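Enquirer: Got a sequence here, can you build the structure:
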Amino acid sequence: MEKEPAKPRRRAPAGAAVLREDVTDAIRAAVFEELATVGYGRMSIERVARRAGVGKAAVYRRWRSKLPIVLDVVSALAAQGLPTPDTGTLHGDVRVLLTAIARVLRHPLAAQILPDLLAESARNPEIAQALQAAVRDSQRGIAEAVVRHAVARGELSPDTDVDLVLDLASGPLYWRLVMVRTPLPDGYLEGLAAATTAALGAAHLPR
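Expert: Next up is the predicted model:
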């Protein structure tokens, strides 16, 4: 009985079909470094590719221009290490959230990148809108969870404005750490958590 001819082995997809994760990570790291070094205005795909040690085609296979790249890395930075706290009290949840936001904003690259992007957003509405989506929206979902838990515990009214919670909690941190770059004194986060909780009219349960 004749043997069936061996079936040809399939080749793994190549080129655009495969995006190596290590290359993507190298490009993201290069974007961070370029933003911190030369700023958004002078950053280019060519500079990013050169710093990452890849060809420009590798960058364009992942992002169509420099704006989507920047938004991608800023979104990752904004959400980095941000927990969805559930400590059992609104005060505790706000305190955990403030600690996480402060840690992100103290990141050396964030301290260099965010002021530059904020300046660019004043001149470019597209960047302003995209930056808001990248930074604020990543934190809004966490604020929604904090409010939802507080409402369930009877600490907040069901009609509490989530955006107000986020403004009260994170606004002072952005002002001090990003805009005026003033170090946080001892006890600042605890005091800000207490002030935020009080401003929201929360019922102060035992902590």
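Enquirer: From now on I want contacts and neighbour counts done on CA atoms only, so please keep to that.
Expert: Will do.
Enquirer: Please determine how far residue 169 is located from residue 43.
Expert: Relative to residue 43, residue 169 is positioned 32 Å away (criterion: C-alpha to C-alpha, to the nearest Å).
Enquirer: Please say which of those two ends up with more neighbours.
Expert: For residue 169 versus residue 43, neighbours defined as other C-alpha atoms under 10 Å are more numerous around residue 169 (23 against 18).
Enquirer: quick one: which helix or strand includes that one?
Expert: Using DSSP states H and E, residue 169 maps to helix 162-174.
Enquirer: Outside of that helix itself, which residues are in contact with it?
Expert: 94, 98, 101-102, 105, 139-140, 143-144, 147, 192-193, 196, 200 (C-alpha atoms under 8 Å, 6 or more residues apart in numbering).
Enquirer: Show me which of those are buried.
Expert: Buried members of these, scored by 16 or more other C-alpha atoms under 10 Å, are 94, 98, 101-102, 105, 139-140, 143-144, 147, 192-193, 196, 200.
Enquirer: Same list, those residues, but as JSON lines with secondary structure and distance to residue 165 please.
Expert: Listed next are the buried ones among the contacts of helix 162-174 as JSON lines, based on DSSP: H, G, I helix; E, B strand; the rest coil; distance: C-alpha to C-alpha, whole Å:
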{"residue": "94", "secondary structure": "helix", "distance to residue 165": "9"}
{"residue": "98", "secondary structure": "helix", "distance to residue 165": "12"}
{"residue": "101", "secondary structure": "helix", "distance to residue 165": "14"}
{"residue": "102", "secondary structure": "helix", "distance to residue 165": "16"}
{"residue": "105", "secondary structure": "helix", "distance to residue 165": "18"}
{"residue": "139", "secondary structure": "helix", "distance to residue 165": "11"}
{"residue": "140", "secondary structure": "helix", "distance to residue 165": "9"}
{"residue": "143", "secondary structure": "helix", "distance to residue 165": "7"}
{"residue": "144", "secondary structure": "helix", "distance to residue 165": "9"}
{"residue": "147", "secondary structure": "helix", "distance to residue 165": "8"}
{"residue": "192", "secondary structure": "helix", "distance to residue 165": "12"}
{"residue": "193", "secondary structure": "helix", "distance to residue 165": "11"}
{"residue": "196", "secondary structure": "helix", "distance to residue 165": "8"}
{"residue": "200", "secondary structure": "coil", "distance to residue 165": "7"}
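Enquirer: now the other sequence, so there's something to compare against:
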Amino acid sequence: MTTNADGPQTPARRRAPAGAAVLREDVTEAIRAAVFEELAAVGYARMSIEGIARRAGVGKTAVYRRWRSKLHLVLDVVSALAVMGLPAPDTGTLEGDLRLLYQVTSRALRHPVASQIIPDLQAEAARNPDIAAAMQKTLREGQEGVASGIVAAARRRGEIREGADEDLALDLISGPLYWRSVVIRGQLPRGYLDALARTTAAALRAL
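Expert: Purely as a prediction, here's the structure:
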């Protein structure tokens, strides 16, 4: 009999390789999914490794083999959330790239799990410097990586002048939709994303 890294004992056909146990990717993904669900259900403060393991259908040791604490597990999920579903737009125009980015980002922010997790982690970040630093790094890098690509492509096409303030350009691209969807959590009226893309493109051309 032999035991894999995350499951019960099964008949052995050959000796397992020496060294660290191989971690099953399906178990890792089940734990990550359970974190999203647990965060949405109870929030970070009440979330526990026991609850995550129970929801994922694994033992606590399977979680601790991958992450040494609840904080490290959540930071890993935040990193994944930051880049999940973001496209690298290439429509051929600045306004088209912005519209595609806003459409995908808006759908992600409206997802019921994301809409609960992000405000909760923001509140926790105000109390926990480690979460604050990680959220700033991962969310900012995820958004800015895509926005920087849009700005660079627009420069190559001559839609944005060389020497334009890039930090201000990135704020103009990322700020309004995040404010509307996450901070004040207002409904987006019909045509809002088209108008936002058109207005933001005009502002970027004026930099």
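Enquirer: ok, which pair from the contacts of helix 162-174 of the first structure is furthest apart?
Expert: 105 and 200 (24.0 Å; C-alpha to C-alpha).
Enquirer: Comparing the helix holding residue 169 of the first structure with the second structure, how large is the average distance?
Expert: On superposition with the second structure, the mean distance recorded for helix 162-174 of the first structure (mean C-alpha distance after the TM-score superposition for the first structure) is 2.3 Å.
Enquirer: buried ones in that helix?
Expert: In helix 162-174 of the first structure, counting by 16+ other C-alpha under 10 Å, buried: 162, 165, 166, 167, 168, 169, 170, 173, 174.
Enquirer: circling back: between the contacts of helix 162-174 of the first structure, which sits nearest residue 23 of the first structure?
Expert: Scanning those for proximity to residue 23 of the first structure, where the rule is C-alpha to C-alpha, the winner is residue 105, at 26.3 Å.
Enquirer: Now which residue in the second structure aligns to the closest one?
Expert: Aligned counterpart of residue 105 of the first structure in the second structure: residue 109 (TM-score structural alignment).
Enquirer: Wait, its match touches residue 115, no?
Expert: Yes - at 5.8 Å, residue 109 of the second structure and residue 115 qualify as touching, with contact defined as C-alpha atoms under 8 Å.
Enquirer: quick one: common contacting residues for these two?
Expert: Common neighbours of residue 109 of the second structure and residue 115, using C-alpha under 8 Å, 6+ apart, are residue 182.
Enquirer: picking up where we left off before, just curious, which of the buried residues of helix 162-174 of the first structure is nearest to residue 51 of the first structure?
Expert: For those, the nearest to residue 51 of the first structure is residue 174 (29.7 Å; C-alpha to C-alpha).
Enquirer: residues contacting the residue nearest in space to the middle of the second structure?
Expert: What sits nearest the mean C-alpha location of the second structure, by C-alpha atoms, centre = their mean, is residue 81, with 1.6 Å. Contacts for residue 81 of the second structure (C-alpha under 8 Å, 6+ apart) come out as residue 139.
Enquirer: so what corresponds to it in the first structure?
Expert: Alignment note (TM-score structural alignment): residue 81 of the second structure maps to residue 77 of the first structure.
Enquirer: swap in residue 99 of the second structure?
Expert: Residue 99 of the second structure maps onto residue 95 in the first structure, by TM-score structural alignment.
Enquirer: Check the gap between that match and residue 86 of the first structure for me.
Expert: Per C-alpha to C-alpha, residue 95 of the first structure is found 11 Å from residue 86 of the first structure.
Enquirer: repeat for residue 33 of the first structure
Expert: 35 Å.
Enquirer: Looking at those two, which is more packed in?
Expert: residue 33 (19 against 15).
Enquirer: The first structure: matching residues for the one helix or strand residue 203 of the second structure maps to?
Expert: With elements taken from DSSP H and E, the one containing residue 203 of the second structure is helix 192-205. Using TM-score structural alignment, helix 192-205 of the second structure lines up with residues 188-201 of the first structure.
Enquirer: Give me the buried stretch members for that stretch, please.
Expert: 189, 190, 192, 193, 194, 196, 197, 200.
Enquirer: swap in stretch 36-49 of the first structure?
Expert: Within stretch 36-49 of the first structure, the residues scored as buried using 16+ other C-alpha under 10 Å are 36, 39, 40, 43, 44, 45, 48, 49.
Enquirer: Quick one: map the first one onto the second structure.
Expert: When the second structure is aligned by TM-score structural alignment, the residue opposite residue 36 of the first structure is residue 40.
Enquirer: Can I get the contacts of helix 162-174 of the first structure in a markdown table including distance to residue 178 of the first structure?
Expert: What follows is the contacts of helix 162-174 of the first structure, written out as a markdown table (distance: C-alpha to C-alpha, whole Å):
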| residue | distance to residue 178 of the first structure |
| --- | --- |
| 94 | 20 |
| 98 | 14 |
| 101 | 12 |
| 102 | 10 |
| 105 | 7 |
| 139 | 16 |
| 140 | 19 |
| 143 | 20 |
| 144 | 24 |
| 147 | 26 |
| 192 | 17 |
| 193 | 19 |
| 196 | 20 |
| 200 | 25 |
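Enquirer: Return the residues in contact with the aligned residue in the first structure for residue 152 of the second structure.
Expert: Aligned by TM-score structural alignment, residue 152 of the second structure pairs with residue 148 of the first structure. Listed by C-alpha under 8 Å, 6+ apart, residue 148 of the first structure has no contact partners.
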